[in-house]
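**Student:** With the sequence up front, the predicted model follows.
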Amino acid sequence: MDERLARTLPQLGLRERKKIKTRIAIRAAMYRLMAEQGYEATTVEQIAEAAEVSPSTVFRYFPTKEDIVLTDEFDPFLEEQLRNRPTGEDPLVSLVQVVRDGMRHAHEHGQGEIVLRTKLVLEVPALRARMTETMAETSQVLIRAIADRTGRARDDLELRVFAAAVLGALREALVVWAERGHEGDLMELVDEALGVLRHGLRD
C-alpha cells in the first residue's frame, strides 16, 4: 500500500478504511489479471474471485470495468495539498506544483500500474472516453479548493478552464509517453507539458 495512503488510513473511521482497502484489493486483482490475460479477457467475475469479494461488491465500488482501471484514492490528497499551499501564492504555481508532486509520487510508487494504465488507454476506446470523465471529476475537486483559496465562485468559467488546462496538459504528457512506448523520462514530459501553460508556445 502507498505509504501516504497508509498514513491517512488511521485518521479515517473503520467504515472508510474498509472501503478504501476493498477498492485497493479489487484494483490490484484487476491489474494482476490484465497483466496475465489482457483487458478484454478479464471479467468482473474473475476480478471478484481474485479479490475475494462478490461481483456485486465490485460493481458497488466500480460501476464499470473502466472505472477499476482509471480511478484511484488520490483526489482527496491533491485537494489537501492544494489547500495547504502558501497563502497568496499564484494559483497557477500552486496547481502546477500539486499536480506535478502527485504525478511524481504516483510514478515513483506505482510505475508499473501507470505503464499498464496508459497502454490500455491507447488501446481501448472505452477507457479513453472514461479517462476524460474521470479527469473532469478530478477537475471539480481542484476547482473547489482553488475557489475557496481565491474567493471565486465554484462555477466561475475562468476557474474551470484553468483547472481543465492543467489536467489536460498532464493527460497529454501521459498519452505522449505511452505513444513513445514508455521510453524516456515521464516527469520530463510532465514538466514540458506544464511549462506550456506558464510560458506559452516557443519558437
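**Tutor:** Now that the structure is in, tell me what you want to look at.
**Student:** use CA for all of it now, contacts and neighbours both
**Tutor:** Fine.
**Student:** mind listing the helices for this protein?
**Tutor:** 3-8, 14-37, 44-51, 55-61, 65-70, 75-83, 91-123, 125-150, 157-179, 186-199 (DSSP state H).
**Student:** Make TSV from those helices and add mean neighbour count to it.
**Tutor:** Shown next, in TSV, are the helices of the chain (neighbours: other CA atoms under 10 Å):
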stretch	mean neighbour count
helix 3-8	11
helix 14-37	16
helix 44-51	18
helix 55-61	15
helix 65-70	21
helix 75-83	17
helix 91-123	17
helix 125-150	17
helix 157-179	18
helix 186-199	16
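**Student:** surely R128 meets V121?
**Tutor:** Yes - R128 lies in contact with V121 (CA atoms under 8 Å); the separation is 5.1 Å.
**Student:** for A48, what are its contacts?
**Tutor:** The contact partners of A48, taken as CA atoms under 8 Å, 6 or more residues apart in numbering, are I26, A29, S54, P55, T57, V58.
**Student:** got the contact list for the fifth one?
**Tutor:** Spelled out, it's T57. By CA under 8 Å, 6+ apart, the neighbours of T57 are A48.
**Student:** repeat that with 7 Å
**Tutor:** Contact analysis of T57 by CA atoms under 7 Å, 6 or more residues apart in numbering lists nothing.
**Student:** With the last one instead?
**Tutor:** Applying CA under 7 Å, 6+ apart, we find V58 in contact with I26, A48.
**Student:** this is the other structure I want to compare:
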Amino acid sequence: MADDLGLRQRKRRAAMTHVQQVGLDLFDAHGFDAVTIEQVAQAAEVSPSSVYRYFGTKAGLILVDADRTPAPAARRVPTRGDEHPVDLARRAVREYLGSQAVHTVSRRRVQYLMEVPAVQAEFSQRMIEWLHGTASEESAERASAAQFEAQTTWGAIFGTVLGALTYWYSTDYADPLLELVDDGLDRLRRGLGA
C-alpha cells in the first residue's frame, strides 16, 4: 500500500513537472501574457482542470515547485528546539537547493519572477500568506508581541532570500545561488549593522 502511494506521488510529480516544462516552453516562445492555461493544458495533453489543480493559476506554473510534494505548508522543515529562525531558513533552503535538477528550472522561473508583474504580485501574496501562517504557528501559545516578532523576523528572512534571487538574476546567475543565500543569511544572523 505504501508502494502504491509512492508510485502515485512519483507519477503526479512527473505529470506536474511535464506540465510546468510545457508551460515554461510556451511562455518562452510566446510571452507569459499571451499564453492561456487552456493552451498549456492542450500542449501538455492534460485537462485545464488538471493544470488548475496542480498549480492554481497561470503564475502558479512558475511559482509552484512541480518536482516537490506535498504542498508547501506540509514541507516545512521541523524546528530543532530553540533553533534560530535564520538557521531554520538556512536548512530549508539547503534542503530545497540540494537538488541539482532545481537549478535549470529555477533560472527560467526566476527570470519570470523578475520580469512579469503578475508573477511578482502572486509571489508577494503567497509570501504574505506563508509569513502569516509561519508566524501564527510559531507564536500560537504566546502573546501578540511574539507574533509581531515572528512575522518581522520571517519577513526579514524572506527579504534576504528575495535579495539573493534578485542579485543572482541581475548577475546572469554568475554565483551559485546557495552561496548567495548563505551569505545573505549570515549577514542577517550577525545583524544588519555588524
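**Tutor:** That came through, no problem. Predicted, not measured: the structure shown is a model, and the values here were computed from it.
**Student:** on that earlier part again, which one of the contacts of A48 of the first structure is nearest to R100 of the first structure?
**Tutor:** I26 (26.8 Å; CA to CA).
**Student:** And the closest one, what's its match in the second structure?
**Tutor:** In the second structure, the residue equivalent to I26 of the first structure is V19, according to TM-score structural alignment.
**Student:** Wait, its match touches A44, no?
**Tutor:** Yes - at 5.5 Å, V19 of the second structure and A44 qualify as touching, with contact defined as CA atoms under 7 Å.
**Student:** D182 of the second structure -> the first structure?
**Tutor:** Per TM-score structural alignment, D182 of the second structure is aligned with D191.
**Student:** Please report how far the closest residue to its match other than its chain neighbours lies from E36 of the first structure.
**Tutor:** Nearest residue to D191 of the first structure, sequence neighbours excluded (CA to CA, 6 or more residues apart in numbering): R100, at 7.6 Å. According to CA to CA, to the nearest Å, R100 of the first structure and E36 of the first structure sit 31 Å apart.
**Student:** and what of L197 of the first structure?
**Tutor:** Counting by CA to CA, the gap from L197 of the first structure to E36 of the first structure is 39 Å.
**Student:** can you check P10 of the first structure too?
**Tutor:** Distance from P10 of the first structure to E36 of the first structure, by CA to CA: 34 Å.
**Student:** From Q97 of the first structure, how far out is the aligned residue in the first structure for D82 of the second structure?
**Tutor:** Aligned counterpart of D82 of the second structure in the first structure: E89 (TM-score structural alignment). Distance, E89 of the first structure to Q97 of the first structure, by CA to CA: 11 Å.
**Student:** just A145 of the first structure next, same as before
**Tutor:** Taking CA to CA, one finds A145 of the first structure at 14 Å from Q97 of the first structure.
**Student:** tally of neighbours for A174 of the second structure?
**Tutor:** If you count neighbours by other CA atoms under 10 Å, A174 of the second structure ends up with 10.
**Student:** mind listing what it touches?
**Tutor:** Neighbour list for A174 of the second structure: W168 [criterion: CA under 7 Å, 6+ apart].
**Student:** How much space separates it from Y167 of the second structure?
**Tutor:** A174 of the second structure is 9 Å from Y167 of the second structure, by CA to CA.
**Student:** got it, and P117 of the second structure?
**Tutor:** From P117 of the second structure to Y167 of the second structure the distance is 18 Å (CA to CA).
**Student:** ok, now A74 of the second structure?
**Tutor:** 29 Å.
**Student:** What of R76 of the second structure?
**Tutor:** 25 Å.
**Student:** How about A73 of the second structure?
**Tutor:** 27 Å.
**Student:** Then G23 of the second structure?
**Tutor:** 25 Å.
**Student:** re earlier: counterpart of the residue nearest to D191 of the first structure over in the second structure?
**Tutor:** R100 of the first structure maps onto V93 in the second structure, by TM-score structural alignment.
**Student:** Any idea how many residues pack against D82 of the second structure?
**Tutor:** When neighbours are counted by other CA under 10 Å, D82 of the second structure comes out with 7.
**Student:** Please list all residues in contact with it.
**Tutor:** By CA under 7 Å, 6+ apart, the contact list for D82 of the second structure is empty.
**Student:** The residue mapped onto G168 of the first structure from the second structure and A89 of the second structure: what is the separation?
**Tutor:** Under the alignment (TM-score structural alignment), G168 of the first structure pairs with G159 of the second structure. Taking CA to CA as the measure, G159 of the second structure and A89 of the second structure are separated by 12 Å.
**Student:** what do you get for F55 of the second structure?
**Tutor:** From F55 of the second structure to A89 of the second structure the distance is 24 Å (CA to CA).
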